[in-house]
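[1] what follows is a predicted structure for the sequence shown.
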Amino acid sequence: MVSSETGSSTESAAVLDRDGVRLTVDDAVATVTLTNSAKRNAQSPALWRALAEAGRLLPGTVRVVVLRGEGKSFSAGLDRQAFTPEGFDGEPSFLDMARGPEAELDATIAEYQEAFTWWRRSDIVTVAAVQGHAIGAGFQLALACDLRVVADDVQFAMRETSLGLVPDLGGTHPLVSLVGYARALEICATGRFVHADEATRTGLANLAVPGAELDAAVRDLVAAVVAAARDAVVETKALLQGAAGRSYDDQRGAERAAQGRRLRDLAGLGD
């Protein structure tokens, strides 16, 4: 029996299922699902720790990770309870954090960022399946992935400035890389919505489809990635990730080195 989520077996056991995050693994494909649809998958420090743990728990067999959200929204962003005096149970409120030592505040934000960083690992390809709202932290989580397939009802928005904050969960770098500085600044400063047509036109999304076709489109993309030779995809991803920081000549050198490794491996001369 095949799941509508990723094409994986419905019998796949959950490797992790807590704090609004569920990780399931079926051989080469893992699925990370945000499961608190009642709150439109609003995010919290507990959810961020669970996301970071999901990255640490990935078996070595995994080649592709699909990120999705249950319900009508991918993720409506940060749970506003973080800004109340009481905060979350067992957690310091953001207001209390701000009153503490600067070094502790920096370390806490760095811990939160870990939930958004592992998606760029060169040994996996990550795909966000995004429907409905992807706001603030939700937008940044979608940006953390390598690829984004969106439903035609998607609404991206970076609303941090309306709260007197900045996007601090790793989203600024990929946003600028995808759409350029001027458009990224305008999106962040105004907090406006970016819909499916603009997302595909500007490179925020690889593909936009009707909502009913989102799961099938993601399955097709995952199958195409898995069909390619794993080591070739890993080397290619690393080349592309480093391209912006290299000169043209340096990039050609990196290509030669990577191709040399691939040819030696194919000839049975690898390490």
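    Structure's in. What do you need?

[2] from here on, just use CA atoms for contacts and neighbour counts.
    OK.

[3] check which helices and strands whatever helix or strand residue 177 lives in is in contact with.
    Assigned by DSSP states H and E, residue 177 belongs to helix 172-179. Contacts defined by 3 or more Cα pairs under 8 Å, 6 or more residues apart in numbering; DSSP states H and E place helix 172-179 against helix 137-144, helix 181-190.

[4] take this one as well and set it beside the first:
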Amino acid sequence: MATPDQELVPLLDQDGVRLTVDDALATVTLTNPAKRNAQSPAMWRALAEAGRLLPGSVRVVVLRGEGKSFSAGLDRQMFTPEGIEGEPSFIDLARSGDAELDAAIAGFQEGFTWWRRNDVVTVAAVQGHAIGAGFQLALACDLRVVADDVQFAMRETGLGLVPDLTGTHPLVSLVGYGRAVEICLTGRFVGAQEAVNSGLANLAVPAAELDAAARDLATALLAAPREAVIETKALLRGAPDRDYDGQRAAERAAQGRRLRDLAGLGE
């Protein structure tokens, strides 16, 4: 099957990340299947750049990985004393000052943060292994469609680390504290059926149908008026931080804006 972005001219194609845009739909593809789309600081910078390059016309972004695995996590070279050429090793990071270390990790996180922007809806199409950083990248998206061979796992704790690429907040929000603790501390695999049953995934399909299912979902998401989608996503994202009356007030304010806009009375 042809990949969704095969015939489009990329806006970005570097360091294992390709960005293509087809009108209101953008596709971000991880393009290093030989290494199971293992992640590195260079890939994280490219992911952040993809977010900056998104045209204002884009409403839905599909994230996918080439090959048998979505992303098998961190490039193992990052765990070696020499690290990756041109990048600080973990030992180098550990020796830096508090502010420098914090800034370095914040820079890594930038490739994972823009996916939850209110002006786009993001869909991860996940097959095979999605481990550690790969799991967290899938969690960065609003929605997840998974192949029936998907294997999620959070392995950082077993390596003496913590999940630090923005994955802990959505994981707890999706599956609850108790299950999130168990998934992270045991590092076990979560398959397709459990992912759907627990709320990690919205839909599971045969692997051969994954790209088509993600495109179908993207098409459905594009059907509603853009401003209504933006307001609704903002309401839902903000709901956990508001009490019941605060959420009611936010609904009233959002609906007031929509009604005035539909009546031609908006700013």
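    Thanks, I have the structure now. Source: prediction; values computed, not measured.

[5] TM-score them against each other, please.
    Scored against TM-score structural alignment, normalised by the length of the second structure, the superposed chains reach a TM-score of 0.98; 267 aligned residues with a Cα RMSD of 1.0 Å.

[6] for residue 123 of the first structure, find the nearest of the helices and strands packed on helix 172-179 of the first structure.
    Nearest to residue 123 of the first structure among those is helix 137-144 (15.0 Å), distances taken as Cα to Cα.

[7] which residue in the second structure aligns with residue 96 of the first structure?
    Using TM-score structural alignment, the partner of residue 96 of the first structure in the second structure is residue 92.

[8] name the helix or strand for its match, please.
    Assigned by DSSP H and E, residue 92 of the second structure belongs to helix 90-95.

[9] what lies in contact with that helix?
    Residues from elsewhere that reach helix 90-95 of the second structure (Cα atoms under 8 Å, 6 or more residues apart in numbering): 78, 79, 81, 83, 101, 104.

[10] could you pull out the strands for the stretch 51-200 of the first structure?
    In the stretch 51-200 of the first structure, the strands defined using DSSP state E, counting those that start in this stretch lie at 64-69, 125-130, 133-135, 147-151, 155-157, 194-195.

[11] go through those and name the closest to residue 232 of the first structure.
    strand 125-130 (12.2 Å).

[12] the inter-axis angle of that closest one versus strand 64-69?
    Angle between the axes of strand 125-130 of the first structure and strand 64-69 is 20 degrees (criterion: axes from the mean of the first three to the mean of the last three Cα atoms, to 10 degrees).

[13] give the other helices and strands that strand 125-130 of the first structure contacts.
    Secondary elements touching strand 125-130 of the first structure (3+ Cα pairs under 8 Å, 6+ apart): strand 64-69, strand 147-151, helix 214-227.

[14] read off where it ends up in the second structure.
    Counting by TM-score structural alignment, strand 125-130 of the first structure corresponds to residues 121-126.

[15] cool, and stretch 139-157 of the first structure?
    Mapping stretch 139-157 of the first structure onto the second structure (TM-score structural alignment) gives residues 135-153.

[16] can you point out the buried residues in that stretch?
    For stretch 135-153 of the second structure, the neighbour count (16 or more other Cα atoms under 10 Å) marks 135-153 as buried.

[17] same deal with stretch 46-58 of the first structure?
    Residues 46, 47, 48, 49, 50, 51, 52, 53, 54, 55, 58 are the ones in stretch 46-58 of the first structure that count as buried (16+ other Cα under 10 Å).

[18] aligned counterpart of the first one in the second structure, please.
    Mapped onto the second structure by TM-score structural alignment, residue 46 of the first structure lines up with residue 42.

[19] my guess is its match contacts residue 48. True?
    No. When contacts are counted by Cα atoms under 8 Å, residue 42 of the second structure is not listed as touching residue 48 (9.9 Å).

[20] buried residues in the biggest helix by length in the second structure?
    What stands out as the longest helix in the second structure, according to DSSP state H, is helix 244-262. Neighbour-count burial for helix 244-262 of the second structure, counted by 16+ other Cα under 10 Å, picks out 247, 250, 251, 254, 257, 258.

[21] which among those gets closest to residue 239 of the second structure?
    residue 247 (6.1 Å).
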